[in-house]
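In: Provide a 3D model corresponding to the input given below.
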Amino acid sequence: MTPAVLALFALAGVVVGFSKTAVGGLGVAAVAIFATVLPARASTGAVLLVLIVGDLVATTTYRRDADWALVRRLLPAVLPGLVLGTLFLHIVSDEVLRRSIGVVLVVLLVLQLWLRTRRTTGPSTQPHRVASWAAGGAAGFTTMTANAAGPVMTLFLSAAQVDKRRFVGTNAWFFLVVNLVKVPFSAGLGLVSGTDVVRALALVPAVVAGGLLGRWTLGRISQARFEVLVLVASGVSAAALLV
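Out: This is a model prediction of the structure:
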């Protein structure tokens, strides 16, 4: 493994840690880095284990900040999304898959921007059950096919108007559960290997460093700036998938 590849993996680890403890939509950048170094399908299993490391860092950092009512609303729809994503992986090319997810994220982003122009500032709201099922299914599908559910959750939690710590804590616990459930699916597809486990363990220091940076950043930005950042990150993620 060349120094350049090692540096890219380390950068991806830092990005994972930062995205898990601050701006979730940026996690797609780490997915993209893995996909440039490894074959596209193999990269999904490899980055999954690193994401789980990031989930553990984030849930340790924000262990008391999750909105479990939101998590419970989302989880029932995730499993059907995972199953559908597993089947979808067998019938489309990587290119079609990547672009289709990008289109979905663009639609969700436009919808969220429209909702922001129509809402007034107020207390957090509980999303409608239909919206929760749609978001949970979309998260399950996109995380199984491309580890790209971060922007989906970002838009869902932004619509729920939760404060930034509860936003990150809810996101962290949701993805810890979902990513652990994904492991048997990925292993069944032959996407997880012993090398991936060793790599994930080697990247723990980079993920922790990114997590500390994310925590420091979150404590120094306002709620308004945080909301703007997560939407911008979602837009960048969608654009990266479409290019």
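In: Could you use CA atoms for every contact and neighbour count after this?
Out: Will do.
In: List the buried residues for the host helix or strand of residue 211?
Out: Assigned by DSSP states H and E, residue 211 belongs to helix 204-218. By 16 or more other C-alpha atoms under 10 Å, the buried positions in helix 204-218 come out as 204, 206-215, 218.
In: And the furthest pair within the residues you listed?
Out: Based on C-alpha to C-alpha, the longest span within those runs between 204 and 218 and measures 20.8 Å.
In: before we move on, the earlier item: can you name the element that comes right after the helix holding residue 211?
Out: Immediately after helix 204-218, counting by DSSP H and E, sits helix 223-242.
In: Specify the angle between that following helix and helix 204-218 in degrees.
Out: Using axes from the mean of the first three to the mean of the last three C-alpha atoms, to 10 degrees, the direction of helix 223-242 lies 140 degrees away from that of helix 204-218.
In: other SSEs contacting helix 223-242?
Out: Counting by 3 or more C-alpha pairs under 8 Å, 6 or more residues apart in numbering; DSSP states H and E, the packing neighbours recorded for helix 223-242 are helix 94-118, helix 150-159, helix 164-188.
In: Among those, which comes closest to residue 7?
Out: Set against residue 7 and scored by C-alpha to C-alpha, these come closest in helix 150-159, at 23.5 Å.
In: and the angle for the closest one with helix 223-242?
Out: Using the same axes, to 10 degrees: helix 150-159 against helix 223-242 is 150 degrees.
In: contacts for helix 150-159?
Out: 24-28, 105, 108-109, 112, 115-116, 127, 135, 138-139, 143, 167, 171, 227, 230-231, 233-234, 237 (C-alpha atoms under 8 Å, 6 or more residues apart in numbering).
In: and for comparison, fold this next one:
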Amino acid sequence: MFTLATNLNHPVEFLPIILSILASIIVGISKAGVKGIGVFFVILLAYAYEPKISTGILLPLLIVGDLFAIIYYKKNIVWKYIFQLIPWMAIGVLFATLTGDVIDEIAFKRLMSIVIFLSVLIMLIMNDKMSNLISKHWSFGPLLGGAAGFTTMIGNAAGPLANIYFIAMKVKKKPFISSSAYIFFLINVIKLPFHIIFWKTINYYSLIESLKMIPFVFLGLIIGVYTVDKITEKYYSKLILILTAASSMFFLFS
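Out: Just a heads-up that it's a prediction; the model follows:
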């Protein structure tokens, strides 16, 4: 059976519960379209549970959020982005499954944080011509897709890479939200058997923990939809880039 916050060494037992609730709300807000904050729910759940265990508890919550976004924004899906990323993400998931036990998670986390931060910085300073050259290069989709698949399996932290992809491709707000939700729904479903059979991080006890958090995911979804509606198209991509950069630094020093 899972135990809460075995790594916190904190005298207040309800702290892990608060962390889990906050993480669940942030899952909902993120999946509703406020991208760039996903790292926060990954870290909060890793503190509330053992890090690897938390990935199995989190996965059903992500699938619930993805399903909501797919249904809510169903008219805005752009299939070409899905077909460009899914095969490479699936390869990344498979590679992570085979190598996950030998990966130094701390070193990997630091490397990914630096790569994401530098990628965002480059996107903020480069002009449209440079952006078009990079995003249209044949290796852009495979590299980001493979890296996203690998990171989503290791720590459910592929959101920043997906954000960089969609912003580089100049995808509008609602197609961005809808298409990324569909991609992550498919890849999260692909991840299920690996978590159940190979890593054994999803079982009866983990599902009970996940079920307790789902109402708070829906609360976050409501907050997220309201927030996204208030963000204009003009500022959406810039906001997501800033949040992505901030979360990568938080991830680095957490």
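In: ok, of the contacts of helix 150-159 of structure 1, which come out buried?
Out: Buried among the contacts of helix 150-159 of structure 1 by 16+ other C-alpha under 10 Å: 24-28, 105, 108-109, 112, 127, 135, 138-139, 143, 167, 171, 227, 230-231, 233-234, 237.
In: before we move on, back to that, the helix holding residue 211 of structure 1 against structure 2, how far on average?
Out: For helix 204-218 of structure 1, the mean deviation from structure 2 after alignment is 1.0 Å (mean C-alpha distance after the TM-score superposition for structure 1).
In: residues in contact with the aligned partner of residue 51 of structure 1 in structure 2?
Out: In structure 2, the residue matched to residue 51 of structure 1 (TM-score structural alignment) is residue 62. Counting by C-alpha under 8 Å, 6+ apart, residue 62 of structure 2 makes contact with 27, 31, 185, 188.
In: can you pick the most crowded of those?
Out: residue 27 (33 neighbours; other C-alpha atoms under 10 Å).
In: Distance of the most centrally placed residue in structure 1 relative to residue 201 of structure 1?
Out: Geometric centre of structure 1, nearest residue: residue 150, 2.6 Å, by C-alpha atoms, centre = their mean. Between residue 150 of structure 1 and residue 201 of structure 1 the distance is 22 Å, computed by C-alpha to C-alpha, to the nearest Å.
In: returning to what we had before: residue in structure 2 matching the residue nearest to the centre of structure 1?
Out: By TM-score structural alignment, residue 150 of structure 1 lines up with residue 159.
In: same deal with residue 141 of structure 1?
Out: By TM-score structural alignment, residue 141 of structure 1 lines up with residue 150.
In: Over to residue 170 of structure 1?
Out: So, by TM-score structural alignment, residue 170 of structure 1 is matched to residue 179.
In: and what of residue 69 of structure 1?
Out: Match for residue 69 of structure 1 (TM-score structural alignment): residue 80.
In: Neighbours of that match, how many?
Out: Neighbours of residue 80 of structure 2 (other C-alpha under 10 Å): 9.
In: Report the secondary structure element holding it.
Out: helix 79-99.
In: How about residue 145 of structure 2?
Out: helix 140-155.
In: Next one: the closest residue to residue 116 of structure 1 other than its chain neighbours from residue 221 of structure 1, what distance?
Out: Leaving aside its sequence neighbours, residue 116 of structure 1 sits nearest to residue 159 (C-alpha to C-alpha, 6 or more residues apart in numbering; 7.9 Å). Going from residue 159 of structure 1 to residue 221 of structure 1 by C-alpha to C-alpha gives 19 Å.
In: same deal with residue 12 of structure 1?
Out: For residue 12 of structure 1, the distance to residue 221 of structure 1 - C-alpha to C-alpha - is 23 Å.
In: Equivalent analysis for residue 4 of structure 1, please.
Out: 33 Å.
In: The two - which one has more neighbours?
Out: residue 221 (13 against 9).
In: corresponding residue for that one in structure 2?
Out: By TM-score structural alignment, residue 221 of structure 1 lines up with residue 231.
In: do the same with residue 241 of structure 1
Out: Checking TM-score structural alignment: residue 241 of structure 1 goes with residue 251.
In: In contact with that match, which residues?
Out: The neighbourhood of residue 251 of structure 2, defined by C-alpha under 8 Å, 6+ apart, consists of 39-40, 43, 109-110, 113.
In: Please list which of the residues you listed are also found as contacts in structure 1.
Out: Counting by both residues aligned by TM-score structural alignment, their matches' C-alpha atoms under 8 Å, structure 1 reproduces these contacts from the contacts of residue 251 of structure 2: 109-110, 113.
In: Just the buried ones among those residues, please.
Out: By 16+ other C-alpha under 10 Å, these give 109-110, 113 as buried.
In: Residue 71 of structure 2: which of those is nearest?
Out: So of these, ranked by how close each gets to residue 71 of structure 2 (C-alpha to C-alpha), first place is residue 113, at 31.3 Å.
In: Which residues are in contact with the equivalent of residue 190 of structure 1 over in structure 2?
Out: Residue 190 of structure 1 maps onto residue 200 of structure 2 when the alignment is built from TM-score structural alignment. The neighbours of residue 200 of structure 2, taking C-alpha under 8 Å, 6+ apart as the test, are residue 194.
In: swap the cut-off to 10 Å and go again
Out: The contact partners of residue 200 of structure 2, by C-alpha atoms under 10 Å, 6 or more residues apart in numbering, come to 52-53, 56, 193-194, 206.
In: Then residue 35 of structure 2?
Out: Residue 35 of structure 2 touches 27, 29, 159-160, 162-163, 176-177, 180, 224, 228, 236-237, 239-241, 243-244, counting by C-alpha under 10 Å, 6+ apart.
In: If we use 8 Å, what do you get?
Out: 159, 163, 240, 243-244.
In: with those residues in mind, which one is nearest to residue 66 of structure 2?
Out: residue 159 (12.3 Å).
In: Aligned to residue 24 of structure 2, what sits in structure 1?
Out: Match for residue 24 of structure 2 (TM-score structural alignment): residue 13.
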